[in-house]
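Q: Just the structure for this:
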Amino acid sequence: MSQTAPPNGELSRDARRTLVRQLADQDMSARAIALKIGVSKDTVRRDLDALRQDAAPVAQTDAPPAPAPAPPAQVGAPGGARLELDLDDQLRRDLATIARTGVPAPDAIRFAVAFVAHGYRWLWSTGRYPEGSAPPRMAIRIPDPPTPIRRTEDPTP
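A: Sure thing, here's the model as predicted:
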């Protein structure tokens, strides 16, 4: 069985919930998701409950209006700082590719950043790369699809 979880299983909660949502959308059970990403089935169930709660409609109240968004900040700024990024053509194409899976762009960005950051932390903590340095490239292991993919056309000439 292939593992989706990073080597030491320390996905951030948001990244883990994004992954749980993707796998649940593929009709995987909580137990199967737990085995695949290396957490308990209770953690998966709590994540699914939280995702359902987040998706529930919010009742209108007489609450004061939300504050204006914070100005853009530098990467690594503390707190809830915002990051603004101009989308070049390649990034726009990459986000469009991810969007084809049904993952909203903000979730895709959070997951990708968390995944790469986790990879760096793992490389540094295991001594494979000096802290603060980035490898020239990284690879991921792609799990087998839950069901075989069937071709609609004959690939032979």
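Q: From here on, just use CA atoms for contacts and neighbour counts.
A: Will do.
Q: Name the residues of stretch 117-126 that are buried.
A: Using 16 or more other Cα atoms under 10 Å as the test for burial, stretch 117-126 gives His118, Gly119, Tyr120, Trp122, Leu123, Trp124.
Q: Next, the second sequence, to be compared with the first:
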Amino acid sequence: MQSRRTPTDVLARMDSLLGEEPPARSGAVWRLSEGDRQLDANVIRLAPGTEVPAHVEPDVDVLLYVVGGGGRLRTDEGAVDLSPGSLVALPRGTSRALSAGAQGMAHLTVHRRRQGLSIRQGPSRPVGGVPSVAAAACAACGRRVREADALYCARCGTALPTG
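A: This next block holds a predicted model:
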């Protein structure tokens, strides 16, 4: 029988996840993983000077909390500088881009958990054809890539493979 987490369990320690040095590369360093949860949560680190290009989360509202470093958030409404302790609510459908400052940026995202992906037959392709990017999934968090021209994962900001 699998033990269930209790409300008093500590899920992670930010000082242990983030360390003291700016990250050398970007990506998810922690994710909520219990199977029967209603929420998804991730801690994402962006290396100094990197950017997550503008993208839209069409399905869920996202709460973003900066836990380390700093940077800038750009939306259709304007831009705002982010520092540790900044808390931003991003309604679904909001176009947003993040850029990390000189120390990089670490942030926690929290949103309603999406329905599980189902396997179904995709469109046929010509012999020798290249698999559709839309059939791919992010290697870091597993989110299915929906946009054919996506360069970064819309959930965690990890660069997607090209070509």
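Q: Can you calculate the TM-score here?
A: Overlay of the two chains. TM-score (TM-score structural alignment, normalised by the length of the first structure): 0.25; 73 aligned residues with a Cα RMSD of 5.3 Å.
Q: that older thread, out of the buried residues of stretch 117-126 of the first structure, list just those in helices.
A: His118, Gly119, Tyr120, Trp122, Leu123, Trp124 (DSSP state H).
Q: Any figure for the gap between Asp40 of the second structure and Ser16 of the second structure?
A: For Asp40 of the second structure, the distance to Ser16 of the second structure equals 21 Å [Cα to Cα, to the nearest Å].
Q: Neighbour count for these two, which is higher?
A: Legend: neighbour count by other Cα atoms under 10 Å for Asp40 of the second structure and Ser16, higher for Asp40 (17 against 8).
Q: where's the spatially closest residue to Met14 of the second structure that is not a sequence neighbour relative to Val56 of the second structure, distance?
A: Sequence neighbours aside, Val67 is the residue nearest to Met14 of the second structure in space, at 7.6 Å (criterion: Cα to Cα, 6 or more residues apart in numbering). Noted for Val67 of the second structure: a distance of 22 Å to Val56 of the second structure, by Cα to Cα.
Q: more crowded one of those two?
A: Taking other Cα under 10 Å, Val67 of the second structure and Val56 do not tie; Val67 has more neighbours (22 against 17).
Q: My reading is that the residue nearest to Met14 of the second structure lies in a helix. Confirm?
A: No - Val67 of the second structure: not assigned to a helix; according to DSSP: H, G, I helix; E, B strand; the rest coil it is strand.
Q: Touching, it and His107? I think so.
A: Yes - between Val67 of the second structure and His107 there is a contact at 5.2 Å, judged by Cα atoms under 8 Å.
Q: okay but Ile44 of the second structure is in contact with Val110, surely?
A: No - the pair Ile44 of the second structure / Val110 is not scored as a contact, 11.2 Å apart, by Cα under 8 Å.
Q: between these two, who's got more neighbours?
A: Neighbours per residue, other Cα under 10 Å: of Ile44 of the second structure and Val110, the larger number sits with Ile44, 24 against 20.
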